[in-house]
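Sequence plus predicted model, see below.
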Amino acid sequence: MAEEGREERDSSSCRGGTSQGEGGGGGGENSPVRRVLVISAGASHSVALLSENIICSWGRGEDGQLGHGDAEDRFSPTQLSALNGHDVVSVTCGADHSTAYSRSRMQVYSWGWGDFGRLGHGNSSDLFAPQPIKALHGLKIRQIACGDSHCLAVTMQGEVQSWGRNQNGQLGLGTTEDSLVPQKIGAFQGISVKMVAAGAEHTAAVTEDGELYGWGWGRYGNLGLGDRNDRLIPEKVSAVEGENMTLVACGWRHTISVSSSGGLYTCGWSKYGQLGHGDFDDHLIPHKLNAFSKSFISQISGGWRHTMALTADGKLYGWGWNKFGQVGVGDNIDHCSPVQVRFPLDQKVVQISCGWRHTLAVTERQNVFSWGRGTNGQLGHGESADRNVPKIIEALSLDGSSGQLIESSKVDPSSEKSWVSPTERYAVVPDDNTQGQTSSSVRGNGNDVNVPENDVKRIRL
């Protein structure tokens, strides 16, 4: 029976055809081209939501973050069949885990690495297939943000739930205790939150009134509060020149925000130029980027140590750490000022997402591009090569030569072990107390020993 089921899934690979509107005939056997609605990049994996409720994931699968029921890497977009028919409207990647939200079912699903309770299921077990977060059932969710080891959800009413790792107060609950299930942030009582963003160990939020808040780990000024102290509860950022903020994003240890007038502000860690101010100096309060004085920023995304910004006229700019080409400008040197990313036929960009070492973009021509680190297949090109300029993901793109042929998972999640106890796997977690020490699985450079250079995060016993 299991083999029959697998054959059935293999034969149902997603293939798009010519749009009916183009041929003028309607009817026909060709199905409409599937549009990519949402893209999200994690540490070494990627997820996309397509029209017709198709969810695909690819890249590193060691921790179950792809949701296919196994721990295998996928080098091309592969349909996540476990959520078929669930009416998913959003997908979000954490570092090594993933989430999805079904509006009609009012249900959040999560899967992947479960340490510190980042999956929200009341334990620290890994999940290799999506499971509903019971504590969030019935809530109308506006947005979900996932960092390295913690997550947050904003409801339509502007309330915020948080869960996962909390050693520096990044959950905003007033403690440093991890939370295995979502809890409401009481400090926002009477304040309507519009959007949240999660970094490695810090969090930021923008309210409906345009106020910026920061909390959690603040050593590099990444909270924007003018000092290097941690905060256990959200605190309002006052030094933004009186501008209302509309967007916020977090990198590993820096924060990016956009004002109602389209100005871009950054603060925090800038050793690799990720703040974009033309230098490598940290900033303890948000500073406006002069490079965009004549542009209106419409979208932002923060990577591990790089940043991307999209202008209202569809131009994409990147800066920061570029060892693997994740800035996308044709070289592998760090950039401390914004540099424009070029696309074939000068396609305008409509959506971006930064992973730790790779970047994804969707263009107005309904093409998906990726660049940066590719060692685990997170670029979706069917290979493990790094790329320092955008390369089209054939299977997801209108201009792709594969006719939108998307692989289907050959694993039946119901026939596999869907969870793994933390006692069966050992997690190597970067610890700020290990400054100056060395580790067999976490290497660094000087003061960055807690920021691993390699792709090894877990040692199997």
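Sure thing, it's come through. Residues are numbered from 1 along each chain as shown.

Every contact and neighbour count from this point should use C-alpha atoms.
OK.

how many other residues sit next to residue 290?
15 (other Cα atoms under 10 Å).

what residues are up against it?
Applying Cα atoms under 8 Å, 6 or more residues apart in numbering, we find residue 290 in contact with residue 277.

And for residue 296?
Counted by Cα under 8 Å, 6+ apart, residue 296 has contacts 261, 262, 263, 311, 312.

contacting residues for the residue nearest to it when sequence neighbours are not counted?
Leaving aside its chain neighbours, residue 296 sits nearest to residue 262 (4.2 Å; criterion: Cα to Cα, 6 or more residues apart in numbering). Residues in contact with residue 262 (Cα under 8 Å, 6+ apart) are 295, 296, 297, 298.

Using the three-state scheme, assign residue 262.
coil (DSSP: H, G, I helix; E, B strand; the rest coil).

From residue 194, how far out is it?
Using Cα to Cα, to the nearest Å, residue 262 is found at 17 Å from residue 194.

who touches residue 230 in this structure?
Here residue 230 is in contact with 168, 169, 215, 216, 217, 218, 219 (Cα under 8 Å, 6+ apart).

Ranking by neighbours, what's the top pick from the contacts of residue 262?
That'd be residue 297 among the contacts of residue 262, by other Cα under 10 Å, with 25 neighbours.

Can you verify my assumption that that one contacts residue 310?
Yes. Residue 297 is in contact with residue 310 according to Cα atoms under 8 Å; the separation is 5.8 Å.

Now do the strands for the stretch 351-461 of the chain: every range, in order, please.
358-363, 368-372, 387-392, 407-408, 419-420, 425-427, 458-460 (DSSP state E, counting those that start in this stretch).

Ignoring the adjacent residues along the chain, who's closest to residue 347?
residue 363 (6.1 Å).

Presented hereafter is structure B, for comparison with structure A:
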Amino acid sequence: MATPRTTCALYTWGANSFGQLGQGHAEDQAEPQCVDDGQERQRLRAITGGGGHSALITETGELLVCGQNHKGQLGLGHISDVTNFQHCPLPGNQTVQQVSCGWDFTILLTDNGHVLACGSNAFGQLGVSAEIKHTAEPLLIKSLSEPVISVATGLRHALAVTGSGGVHQWGTGLSAQAKRALNPQPVPVHLACKEPHLVPGLDQVTCQKVVAGSAHSACLTVAGDIFLWGSNKYGQLCNKESFLPLPTALDGSLLKGERVCAIHSGWTHLIAQTETGRVFTWGRASYGQLGRRGQTNDVTSPESDASLADSSSEISLPSEVKTLNGATQIACGSEHNLAVVGNQVFSWGWNEHGMCGHGSFCDITQPQPIPALKDVRTLLIGCGAGHSMALCCLKSGGESGS
């Protein structure tokens, strides 16, 4: 008897105003829909998204992109939105190791350790000359002379870890909040620099990964420790200060003494996975993004640009989400999340555009399996700010979940 042929399909859902779902149209989808563009999907290395765009990396290091492109963030050489995934050729035929999508810009880490950037540079988030306001061609960040091993993008800033374990930051997205919080003290240069600048205070540790929120940054060391800096508006830094200009170690006791093996960040919340498979969440909880029923800790409207509130009374300390124990993958959008636990994809958090994939538009306060993906095996998950993606294996004889 012949073995059933296994094929892979990419499913996307959620916000789609700019075609970021890659489905050839611009209508939101509240349930996973198969991206049927005739391309083989068995060999993807990573999937992720930004404010209104998406990016896929193939196992051979090719980059596929779609979605919003008004600042050239797709790197295609033009500024027209794209509703189907298109191949993005890189200078010198370089291949991609990692891609991180910010609000309206994209940072690319190549397999040879170089960092390229495209999109808006209004806040210096591309790490190139400030004279360049935006670019539709991926540009090399020349000041990162040492090979890079990890990159991350926030709303208006970016980070990179070099092979020696140092962390560089660029973009001025954190400087306005720093000025308010630190006045009349001068703002540290790494918070207001438009080209990569070494982040001080990490000399005694070796970093291996960085993540970023809308106005905060975090790094994970090889020893399994987490360092946090930037805005603490929603308690995401687990500190009584409203703003931390320098990296501050997260008290290990808050994670029950567990060694951290992975860290993820939304705009205002963080998720840590430990070596024993436990998952802890903390930060803003207003949309259920922490996966804890009934918890909320808003201090201001997310749209407000008022001065930072003192979040000392609103600190959301790390708490374990036992439903996610043993998760093999986790991905964060701006205020929603995906996780692979066992053979199921779970989602929770902000759901205004249906990005949790349950067919409704109501926020989900605890991780719930996505019904449409219950009969497939998920290989990869990824999130944009308000959309979701999953690469799934399915057997011939009918596609589940579309």
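That came through fine. Please read all numbers here as calculations on a predicted model, not as lab measurements.

ok so, going back, got the contact list for the residue nearest to residue 347 of structure 1?
347, 348, 349, 350, 351, 369.

ok, it to residue 403 of structure 1 distance?
Counting by Cα to Cα - residue 363 of structure 1 and residue 403 of structure 1 are separated by 17 Å.

Next: residue 82 of structure 1.
Counting by Cα to Cα - residue 82 of structure 1 and residue 403 of structure 1 are separated by 24 Å.

what does residue 55 of structure 1 give?
Residue 55 of structure 1 is 17 Å from residue 403 of structure 1, by Cα to Cα.

In terms of neighbours, single out the busier of those two.
residue 55 (26 against 18).

In structure 2, what residue corresponds to that one?
Aligned by TM-score structural alignment, residue 55 of structure 1 pairs with residue 10 of structure 2.

now swap in residue 389 of structure 1 and tell me
By TM-score structural alignment, residue 389 of structure 1 lines up with residue 366.

try residue 9 of structure 1
Match for residue 9 of structure 1 (TM-score structural alignment): no aligned residue.

Residue 9 of structure 1 contacts residue 407, correct?
No. Using Cα under 8 Å, residue 9 of structure 1 is not in contact with residue 407; the gap is 9.4 Å.

picking up where we left off before, for the contacts of residue 363 of structure 1, give me JSON lines that also has distance to residue 328 of structure 1 and neighbour count.
What follows is the contacts of residue 363 of structure 1, written out as JSON lines (distance: Cα to Cα, whole Å; neighbours: other Cα atoms under 10 Å):
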{"residue": "347", "distance to residue 328 of structure 1": "15", "neighbour count": "16"}
{"residue": "348", "distance to residue 328 of structure 1": "15", "neighbour count": "20"}
{"residue": "349", "distance to residue 328 of structure 1": "13", "neighbour count": "25"}
{"residue": "350", "distance to residue 328 of structure 1": "16", "neighbour count": "20"}
{"residue": "351", "distance to residue 328 of structure 1": "15", "neighbour count": "24"}
{"residue": "369", "distance to residue 328 of structure 1": "10", "neighbour count": "24"}
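
ok, residue 9 and residue 407 of structure 1, which is more surrounded?
residue 407 (21 against 17).

Nearest spatial neighbour of the more buried one, chain-adjacent residues omitted?
Nearest non-adjacent residue to residue 407 of structure 1 (Cα to Cα, 6+ apart): residue 78, at 4.7 Å.

And that neighbour, what's its match in structure 2?
So, by TM-score structural alignment, residue 78 of structure 1 is matched to residue 33.

show me where the stretch 151-300 of structure 2 has strands.
Taking DSSP E, counting those that start in this stretch as the criterion, the stretch 151-300 of structure 2 carries its strands at 158-162, 167-170, 197-198, 207-212, 216-221, 226-231, 243-249, 260-265, 269-274, 279-283.

Quick one: residues in contact with the fourth one.
Same thing as strand 207-212 of structure 2. By Cα under 8 Å, 6+ apart, strand 207-212 of structure 2 touches 149-154, 158-161, 165-167, 217-222, 263-267.

Longest helix in structure 1, by number of residues?
helix 2-10 (DSSP state H).

So for that helix, what gets flagged as buried?
Across helix 2-10 of structure 1, burial judged by 16 or more other Cα atoms under 10 Å covers residue 9.

Alright, calling it a day.
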